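K.L.:
Mind folding the following:
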Amino acid sequence: MSLYALFWLWLAGLLAGFVDSIAGGGGIISLPALLAAGMPPHLALGTNKLQGTFGSMTAAFTYSRKGLVSLPEIPAGVIFTALGALAGTVTVQVLSPDSLRHIILILLAGVFLYTLFSPDLGRLDRRPSMAAPVFFGCAGLVLGFYDGFFGPGTGAFWTIALVAVLGLNLKKATAHTKIFNFTSNIVALGAFFAGHQVVISAGLLMGAGQMLGAFAGSRLVIHKGTGFVRVFFLVVVAATIIKMAHATYAAQ
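P.N.:
All right, here's what the predicted structure looks like:
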């Protein structure tokens, strides 16, 4: 690749890390950048997991240091997310994820509308509507599988689930989401490495940008209220819907 192309990959990683650390959805920036660089889809998916791991790790570490991650049930969520991600990554290497696009668009639209018309959602902590171990068992397997298999919108699904079911405010939910994003990223990355589906040089370059962007984004969330996170979340989910809808229906 030319220096020009490498610079744009680094910049894409920077922007993706910033966006992803606040509201998820960084894949709508990083994955198209890798595809635009000429990578085949499976290589792009594997390389995207490598660079995304750096961003989710940085954001998770930053949030944890500031005391925003404290649930004792976190280990259960990590274990079930890892199992789901492993199953999803193995599956995607033998099947096409295209069949999921229409379903995911509908689900993302539901998340967007639910958040938009619930102005107090995530403003304050609420009483959970489900026992945490049950929630993490179900959500970890389902969302871990989805992130390993396809990916776009995973952060949004985790955030809204943590807010709606466990009653976390948006700032805490965003922080916990990064823990589970990192888990599914690292597990999926291992499976992609085993399948020789990772371009290490491009992944590391974008990963450097991811770390810088994730640090800046997570610090911004820590110093801003839940209102800022809500607006950013809605913008990112809307952009993800538009991007996925264009990719889905333009190909038909």
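K.L.:
C-alpha from now on. contacts and neighbour counts both.
P.N.:
OK.
K.L.:
need the helices for the stretch 101-250 of the chain, in chain order.
P.N.:
For the stretch 101-250 of the chain, the helices defined by DSSP state H, counting those that start in this stretch cover 101-116, 132-149, 154-164, 170-194, 200-223, 226-250.
K.L.:
now these as CSV including distance to residue 20 and mean neighbour count?
P.N.:
Written out in CSV, the entries for those read as follows (distance: least, C-alpha to C-alpha, whole Å; neighbours: other C-alpha atoms under 10 Å):
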stretch, distance to residue 20, mean neighbour count
helix 101-116, 16, 16
helix 132-149, 14, 22
helix 154-164, 8, 23
helix 170-194, 9, 26
helix 200-223, 7, 22
helix 226-250, 9, 17
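K.L.:
how close does the most centrally placed residue in the chain sit to residue 218?
P.N.:
Compute the mean C-alpha point of the chain, and by C-alpha atoms, centre = their mean the closest residue is residue 155, 3.9 Å away. From residue 155 across to residue 218, the span is 14 Å (C-alpha to C-alpha, to the nearest Å).
K.L.:
Here is a second sequence; please produce its structure as well for comparison:
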Amino acid sequence: MDISWFHLGLLVSTGFLAGIINTLAGGGSNLTLPALMVMGMPAEVANATNRVGVVLQGLTALLGFRHHGKLDASDTGGIMVPTIIGGLLGAAAAAYAPAGIIKPLLLGTMLSMALIILLKPAIVAPPPGTEPRKVKDTPSSWWGLGLAGFYGGFVQAGVGFVLLAALAGTLRYDLVRAML
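P.N.:
Take a look at the predicted model:
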């Protein structure tokens, strides 16, 4: 695959913008995946390639929020275990799944999340003053976090919205805390 100056500029500018969007709110993959596919990459290759940038963006955001004292890490281990287990299972499933199911899964998830946010916003936006729960005290959070991890391992694009629903829905994190 030949990369022209136009394609290089497209990738750099889209990656930069997506990094900002992912750090602040999530959803930057909605820019980078189409950019990679416009360059001629098949959906499954673009999806896998996109994950490299997402990992780096996540690590940069984590370090930045931690450096500025904006990251409460008291339940990080509890959140990470089911999410990583789900992610590993999702990545393994993606390696063997037919390429044709990625697009419908992504579209179905995005539409489902949009409907949840529109029709049942209390699921992802607990009332002000709601005390967040710990994973160890909320067994149902394992299912939500594991499912978010599975989806992230399988497709990745839009996983922030699924993870937001798991954190706000089961652990009752407010939107600011859930996005950190």
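K.L.:
How alike are these chains, TM-score-wise?
P.N.:
Structural agreement between the overlaid chains, expressed as a TM-score with TM-score structural alignment, normalised by the length of the second structure, amounts to 0.82; 172 aligned residues with a C-alpha RMSD of 2.4 Å.
K.L.:
about what we covered before: which residue is the nearest non-sequential neighbour of the residue nearest to the centre of the first structure?
P.N.:
The shortest distance from residue 155 of the first structure to any residue that is not its chain neighbour, by C-alpha to C-alpha, 6 or more residues apart in numbering, is 4.4 Å, and that residue is residue 24.
K.L.:
Ok, residue 145 of the second structure next?
P.N.:
residue 83 (5.1 Å).
K.L.:
what about that neighbour, how many neighbours?
P.N.:
The local packing count at residue 83 of the second structure equals 26, with neighbours defined by other C-alpha atoms under 10 Å.
K.L.:
One more: the one 4 residues further on?
P.N.:
By other C-alpha under 10 Å, the residues close to residue 87 of the second structure number 24.
K.L.:
which stretch of helix or strand covers the aligned residue in the first structure for it?
P.N.:
Taking TM-score structural alignment, the alignment pairs residue 87 of the second structure with residue 85 from the first structure. Per DSSP states H and E: residue 85 of the first structure is located in helix 74-92.
K.L.:
ok, the residue mapped onto residue 165 of the second structure from the first structure to residue 188 of the first structure distance?
P.N.:
Using TM-score structural alignment, the equivalent of residue 165 of the second structure in the first structure is residue 160. For residue 160 of the first structure, the distance to residue 188 of the first structure under the criterion C-alpha to C-alpha works out to 23 Å.
K.L.:
that older thread, just confirm the match of residue 87 of the second structure contacts residue 139, I think it does.
P.N.:
No - here residue 85 of the first structure lies out of contact with residue 139, judged by C-alpha atoms under 8 Å, at a distance of 11.5 Å.
K.L.:
Aligned counterpart of residue 144 of the first structure in the second structure, please.
P.N.:
With TM-score structural alignment as the criterion, the equivalent of residue 144 of the first structure in the second structure is residue 149.
K.L.:
From residue 5 of the second structure, how far out is that match?
P.N.:
36 Å.
K.L.:
now residue 79 of the second structure
P.N.:
Applying C-alpha to C-alpha, one obtains 42 Å for the distance of residue 79 of the second structure from residue 5 of the second structure.
K.L.:
do the same with residue 160 of the second structure
P.N.:
Taken as C-alpha to C-alpha, the spacing of residue 160 of the second structure relative to residue 5 of the second structure amounts to 31 Å.
K.L.:
same thing with residue 142 of the second structure?
P.N.:
Distance, residue 142 of the second structure to residue 5 of the second structure, by C-alpha to C-alpha: 46 Å.
K.L.:
Also residue 65 of the second structure?
P.N.:
Taking C-alpha to C-alpha as the measure, residue 65 of the second structure and residue 5 of the second structure are separated by 34 Å.
K.L.:
and these two? which has more neighbours close in?
P.N.:
Between residue 65 of the second structure and residue 5, counted using other C-alpha under 10 Å, the more crowded position is residue 65 (15 against 9).
K.L.:
which one in the first structure is aligned with that one?
P.N.:
In the first structure, the residue paired with residue 65 of the second structure is residue 63, using TM-score structural alignment.
K.L.:
post-alignment, the longest helix that the second structure contains versus the first structure, mean distance?
P.N.:
Taking residue count as the measure and DSSP state H as the definition, the longest helix of the second structure comes out as helix 43-67. With the two structures superposed, helix 43-67 of the second structure lies on average 1.3 Å from its match in the first structure, counting by mean C-alpha distance after the TM-score superposition for the first structure.
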